[in-house]
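Visitor: sequence first, then the predicted structure:
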Amino acid sequence: MATGTLTIDLDALAANWRALDAKSGASTETAAVVKADGYGLGAARVARKLAVAGARRFFVAVAEEGAAVRDAVGPNAPIHVFSGHMAGDTDMLGDLNLIPMLNSAEQMVRHLEALPGHPFGIQLDTGMNRLGMEPAEWAAVRDIALAQSPVLVMSHLACADEPDHHMNRNQLRAFKEMTDGINVPRSLSATGGILLGSDFHFDVTRPGIGLYGARPFEDAATVVSLDIPIIQIREVLAGETVGYGNTWEADAPTRVATIAAGYADGLIRAQGPDGYALAGKTRCKILGRVSMDLIGVDVSHLEEDPESLRLLGPGHGVDTMADAAGTIGYEILTSLGARYNRRYKG
């Protein structure tokens, strides 16, 4: 078989949720963000495992993502939709019992008219300028909104992965100014905010990326491993090149393994010059450009020719690959392609 094997360790996922739950404090509910198909790992399998671990509240990006999660966690678990109540969402929100996080007065009017009595939350903008009501808009509709009994009021931190960034305290202050005194559960923190400490936790935390084994949760257990079969190994002579554009030239005889994956499988093209694979614990440098379906790797220093090489795993996680590609672990996870043979553990 020429496709790679993507192994998803659900026990590690659950362990990461429990660790972040412990950091959130006994008085704070720890939810789980399972948007983007569970960060590329399969929303249904991920949500079901997290529910078994103890998660009782879930977040998705758009209403369409709610169907798989609802099937996985049953009829009663709250599922919040970050994008709020968009035009055309009414039937889905109602049928699946999803909770839109309303981002504007316009969305609030749409929701109250289309689904009177249906649960909703409010998202506030505390400085990120992405989603949510800004202070003036919130002040104008606050009394009306609170009279309709929202189930959650939230905001989102822009720089939580940088603990010393002044924006964190600025947003905390803004959130408290906008919400102190309301009788509604509050939520400010995703993974990074949890790690900032109890001042940021409020009533509900929303870990996302940390569940899946990536920064800023440096103590996270590894969730994803990716093993790619070798199609062919060849001897490349000094002066010969590998891959498109002749970007790598051998300065000595080199054994080059061609592995069966590329950017069509979510392996970022830019990682070529700085990326590597693993044979056991031995690093093997990627040679030349990552192409659509194939990557060249230097295996000259190995005592035996392996049948496969590992691109993700313990000690070489999504952040390592992301660093080589000049991106972030989120992009690596959510780009992992459909061609892999997916194997779930736990």
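Guide: Looks like it arrived, so ask away. Numbering: from 1, shown residues only.

Visitor: CA atoms for contacts and neighbours, from now on please.
Guide: Will do.

Visitor: ok, longest strand in this structure?
Guide: For the chain, the strand that runs over the most residues, judged by DSSP state E, is strand 224-236.

Visitor: quick check: which helices or strands does that one pack against?
Guide: Helices and strands touching strand 224-236, by 3 or more Cα pairs under 8 Å, 6 or more residues apart in numbering; DSSP states H and E, are strand 5-9, strand 254-259, strand 308-312.

Visitor: these: which one's closest to Ile144?
Guide: Taking Cα to Cα, strand 5-9 is the member of these nearest to Ile144, at 45.2 Å.

Visitor: what residues sit buried inside that closest one?
Guide: Neighbour-count burial for strand 5-9 flags 5-9 (criterion: 16 or more other Cα atoms under 10 Å).

Visitor: ok, back up a step: ok and the longest strand of the chain relative to strand 308-312, angle-wise?
Guide: With axes from the mean of the first three to the mean of the last three Cα atoms, to 10 degrees defining the directions, strand 224-236 sits at 130 degrees from strand 308-312.

Visitor: take this one as well and set it beside the first:
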Amino acid sequence: MPDLPSTLPTSGWAAPGAGALLEISLGAIAANYDMLNARTGSAICAAVVKADAYGLGARQVAPVLEQAGANVFFVAHLEEGVRLRAHVSPRARILVLHGPMPGTPRDFTGHDLCPVLNSMEQIADWRAHARRAGSPLPAAIQVDTGMSRFGLSLVDVETLAADPALLAGIGTRLVMSHLACADTPTSPANAMQRARLLDMAARLPEAPLALSASSGIFLGPDYHFDLVRPGAALYGLTPDAARPNPLHPTVRLRARIVQVRTIGAGDGVGYGLTWRASGPRRIATLGIGYADGFLRHGADGGCAWLGEYRLPILGRISMDSTTIDVSDVPDAVLDATTHVDMIGPRHSVDDVARCAGTIGYEVLTALGSRFHRAYLPQAA
């Protein structure tokens, strides 16, 4: 992303009353898709846009991904699929990871959504819906290869293999599973899950196979199978924390300085007065807090940036505000038009996550609606 100025003219910003500006680079998202697609060879590169495209806006992001070449999308819930259908072409396939809940099969067919069947109960429900429809209906089948989260057990798969009528009327378009330790390439669990997928799929109707999400793509061709489904990698999160991130950052979060003051030795900052100055300090209060999704736990070791200046967070993050140390910054650049980077070129989403003791997924999906959002277009 281009290094934008830290001082924004109020008249040039569409929402001068907002406390922070979240810039989302659609061009970077498209470039990440292109890179991931190139790594996966003949496998279809789908796109995961659940949780409103990881908090960045599925309405804006999905059409860009489709233009980049994605024609298979994954969401978590039925309602997400229904909303997404309005923003992609009729040719796009949308798979719903949580499958059909009781009473919802008609909504799937009504909105041209494909369920991922995770249990024998969902299989029975979809089979009954196909019987009522009078024609086979497509579905993906998920098998549990060791994560103990979603999917059919080996006993379930053996039951289906012994009685093929249990899948009557179900057109199996994909057999899939999910890696638990893909972000740890040396984990033996990866090869174990791969072997289990092959074993379980051999007992089910022949269909394309899928195992890898973002980090799994970087395990190599043996894990690509027929389809991969990147999510976090599309939005710039690192697939392997032990190696340099090959992906483009997609967001920049800049918070407005609301007030600047000088405090003296012994003065405390924030709720609980958990930080106290050892001497005179110049501090700034920002219009961003945990109600905006900037995690409260991010205060410990967290910081903002203004150009080359690292600005440590002082004390606890409040609901609507965060306090930083600006003692080293020239006073001339500190006023109500100054914005500091909370996420930016020197402090990535993954860096923020480490300070908060969490993962980049949570940081992205937590980003709130109070920011003014600016979508940077794709390059011409």
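Guide: Great, that's in hand. Just so it is clear, the model here is predicted, and its values are computed rather than measured.

Visitor: what TM-score do the two superposed chains give?
Guide: The TM-score (TM-score structural alignment, normalised by the length of structure 1) is 0.97; 345 aligned residues with a Cα RMSD of 1.3 Å.

Visitor: His265 of structure 2 contacts Ser278, doesn't it?
Guide: You called it His, but residue 265 of structure 2 is Ala. Yes. Using Cα atoms under 8 Å, Ala265 of structure 2 is in contact with Ser278, at 4.9 Å.

Visitor: and Ala76 of structure 2, how many neighbours does it have?
Guide: Ala76 of structure 2 has 19 neighbours, counted by other Cα atoms under 10 Å.

Visitor: give the aligned equivalent of it in structure 1.
Guide: Under the alignment by TM-score structural alignment, Ala76 of structure 2 pairs with Ala61 in structure 1.

Visitor: repeat for Ser321 of structure 2
Guide: In structure 1, Ser321 of structure 2 lands on Leu294 (TM-score structural alignment).

Visitor: roughly how far does that match sit from Ala2 of structure 1?
Guide: 11 Å (Cα to Cα, to the nearest Å).

Visitor: what is in contact with the two at once?
Guide: Residues touching both Leu294 of structure 1 and Ala2 (Cα atoms under 8 Å, 6 or more residues apart in numbering): Ala260.

Visitor: mind checking which of those two has more residues around it?
Guide: Between Leu294 of structure 1 and Ala2, Leu294 has the larger neighbour count (other Cα under 10 Å), namely 20 against 14.

Visitor: surely Ala55 of structure 1 is in contact with Val34?
Guide: No. Contact criterion Cα under 8 Å: Ala55 of structure 1 and Val34 do not qualify, at 11.2 Å.

Visitor: do you have the strands of the stretch 201-350 of structure 2 handy? List them.
Guide: 209-210, 227-228, 251-263, 268-269, 275-276, 281-286, 303-306, 309-314, 322-325, 339-343 (DSSP state E, counting those that start in this stretch).

Visitor: residues contacting the match of Ser321 of structure 2?
Guide: 258-262.

Visitor: go again with 6 Å.
Guide: 259-262 (Cα atoms under 6 Å, 6 or more residues apart in numbering).

Visitor: I want to check those residues in structure 2. Which are still in contact there?
Guide: Of these, the ones still in contact in structure 2 (both residues aligned by TM-score structural alignment, their matches' Cα atoms under 6 Å) are 259-262.

Visitor: for the residues you listed, which single residue is the most surrounded?
Guide: Most surrounded of the kept ones among the contacts of Leu294 of structure 1: other Cα under 10 Å gives Ala261, at 27 neighbours.

Visitor: trace that residue over to structure 2, please.
Guide: Correspondence of Ala261 of structure 1 to structure 2, assessed by TM-score structural alignment: Ile288.

Visitor: look up how far Ala182 of structure 2 lies from the nearest residue to that match once chain neighbours are set aside.
Guide: Leaving aside its sequence neighbours, Ile288 of structure 2 sits nearest to Ser321 (Cα to Cα, 6 or more residues apart in numbering; 4.6 Å). Applying Cα to Cα, the value for Ser321 of structure 2 to Ala182 of structure 2 is 36 Å.

Visitor: same question for Ala366 of structure 2.
Guide: 23 Å.

Visitor: repeat for Pro100 of structure 2
Guide: In terms of Cα to Cα, Pro100 of structure 2 sits 27 Å off from Ala182 of structure 2.

Visitor: can you give me the distance of the closest residue in space to Gly54 of structure 1 that isn't next to it in sequence to Ala221 of structure 1?
Guide: Nearest non-adjacent residue to Gly54 of structure 1, counting by Cα to Cα, 6+ apart: Arg18, 7.9 Å away. Computed as Cα to Cα, the Arg18 of structure 1 to Ala221 of structure 1 distance reads 11 Å.

Visitor: do Glu106 of structure 1 as well
Guide: 42 Å.

Visitor: tell me which element Ile123 of structure 2 is part of?
Guide: helix 120-133 (DSSP states H and E).

Visitor: can you give me the buried ones in that helix?
Guide: Those would be 120, 122-130, for helix 120-133 of structure 2 by 16+ other Cα under 10 Å.

Visitor: which residues are contacting stretch 11-22 of structure 1?
Guide: Outside stretch 11-22 of structure 1, the residues that reach it (Cα under 6 Å, 6+ apart) are 30, 50, 53, 211-212, 220-221, 223, 346.

Visitor: quick one: which two of the residues you listed are the most distant?
Guide: Farthest pair in the contacts of stretch 11-22 of structure 1 (Cα to Cα) is Thr30 and Gly346. Separation: 21.3 Å.

Visitor: if we can go back for a sec, and the strands of the stretch 201-350 of structure 2 as CSV, adding distance to Leu160 of structure 2?
Guide: Below are those laid out as CSV (distance: least, Cα to Cα, whole Å):
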stretch, distance to Leu160 of structure 2
strand 209-210, 18
strand 227-228, 23
strand 251-263, 45
strand 268-269, 62
strand 275-276, 61
strand 281-286, 58
strand 303-306, 54
strand 309-314, 56
strand 322-325, 56
strand 339-343, 49
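
Visitor: tell me which of those approaches Pro90 of structure 2 most closely.
Guide: Using Cα to Cα, these put strand 227-228 closest to Pro90 of structure 2, at 20.2 Å.

Visitor: ok, and what's touching that closest one?
Guide: 43-45, 210, 212-213.

Visitor: give me the aligned partner of Tyr361 of structure 2 over in structure 1.
Guide: Aligned counterpart of Tyr361 of structure 2 in structure 1: Tyr330 (TM-score structural alignment).
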